[in-house]
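# this one's sequence-less:
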């Protein structure tokens, strides 16, 4: 299985881990971050949370141990173990990035990749608009 990025939100203690696959964002993260720097917004890699990846790699080291699942997340780690970012700040970066991608500022992508990337950006923007309206937080989670 390849790497991808999921977007998770947090409003109060309400953790949402439902996410579409954002493989184009993951695949082109270096070019996306370079574009973010050019347009003067926070890079998407600055919104990354690696808790899931770290947990899964550590789990392979401790295969014999039974792990209690966190009651809020249903995972082997909790909300407070993760790194969270202001949804409004993320929304600003995603909207500016979408405008840049639509203006062909980002290089190295073919037409199909641009269409797919725009769909992923639209998805993230929709999620962040809802979260920002509730003064929520979010992160991008690297999933393998």
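Nice, thanks for sending it over. Computed from a predicted model, the values in this text were never measured in an experiment. Numbering: from 1, shown residues only.
# contacts, neighbours, all on C-alpha from now
Will do.
# packing partners for the host helix or strand of residue 97?
If you go by DSSP states H and E, residue 97 is part of helix 87-102. Contacts defined by 3 or more C-alpha pairs under 8 Å, 6 or more residues apart in numbering; DSSP states H and E place helix 87-102 against helix 29-39, helix 111-133, strand 137-143.
# also this one, for the comparison:
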């Protein structure tokens, strides 16, 4: 099993789980975190919410395969907004902007061998998704789930 990350946003109790996955971000998470430390910004791993993984693991441990229970009305998921960890978009924007700027000008040793263009594209997707909600005081997380 491997983990997948998706951007989740929350603004005025409007929840959205964005469908595009951040495959390169999860693969190179350690290198990105090390680079964030070098740049003096919040590490990307700090933005990860494990609620979906915890619910998946709990269901597996209990043998609960009942998927007929009604989903949360706000999220459409098995869990609600309050179950997840949320961070100010402004905090994420600082990290994403710093990483994008640095990666466009440099080939950091922390990401040796990483496909930098794809990584920058994923980070730019984060920035583009979050920017309109920053002014409104929105919140976000990088929602982790597992795939078989």
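Arrived safely. Worth saying up front: this structure is predicted, and the values here are computed from it rather than measured.
# What's the TM-score once they're superposed?
Put the two chains on top of each other and the TM-score (TM-score structural alignment, normalised by the length of the first structure) is 0.92; 142 aligned residues with a C-alpha RMSD of 1.5 Å.
# Show me the one of the helices and strands packed on helix 87-102 of the first structure that comes nearest residue 6 of the first structure.
strand 137-143 (5.2 Å; C-alpha to C-alpha).
# what range in the second structure does the closest one sit on?
The counterpart of strand 137-143 of the first structure in the second structure, counting by TM-score structural alignment, spans residues 139-145.
# mean deviation (superposed) between the matching stretch and the first structure, please.
Here the mean offset of stretch 139-145 of the second structure against the first structure after fitting is 0.7 Å, by mean C-alpha distance after the TM-score superposition for the first structure.
# so how far is that stretch from its chain's centroid?
Offset of stretch 139-145 of the second structure from its chain centre (C-alpha atoms, centre = their mean, to the nearest Å): 4 Å.
# Go through that stretch and flag the buried ones.
139, 140, 141, 142, 143, 144, 145 (16 or more other C-alpha atoms under 10 Å).
# Adding distance to residue 73 of the second structure as columns, could you present the residues you listed in JSON lines?
Shown next, in JSON lines, are these (distance: C-alpha to C-alpha, whole Å):
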{"residue": "139", "distance to residue 73 of the second structure": "19"}
{"residue": "140", "distance to residue 73 of the second structure": "19"}
{"residue": "141", "distance to residue 73 of the second structure": "19"}
{"residue": "142", "distance to residue 73 of the second structure": "21"}
{"residue": "143", "distance to residue 73 of the second structure": "18"}
{"residue": "144", "distance to residue 73 of the second structure": "21"}
{"residue": "145", "distance to residue 73 of the second structure": "20"}
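# still on that earlier bit, and the contacts of the helix holding residue 97 of the first structure?
By C-alpha atoms under 8 Å, 6 or more residues apart in numbering, the residues outside helix 87-102 of the first structure that reach it are 32, 35-36, 39, 41-44, 47, 106, 114, 118, 121-122, 124-125, 128-129, 131-132, 135-138.
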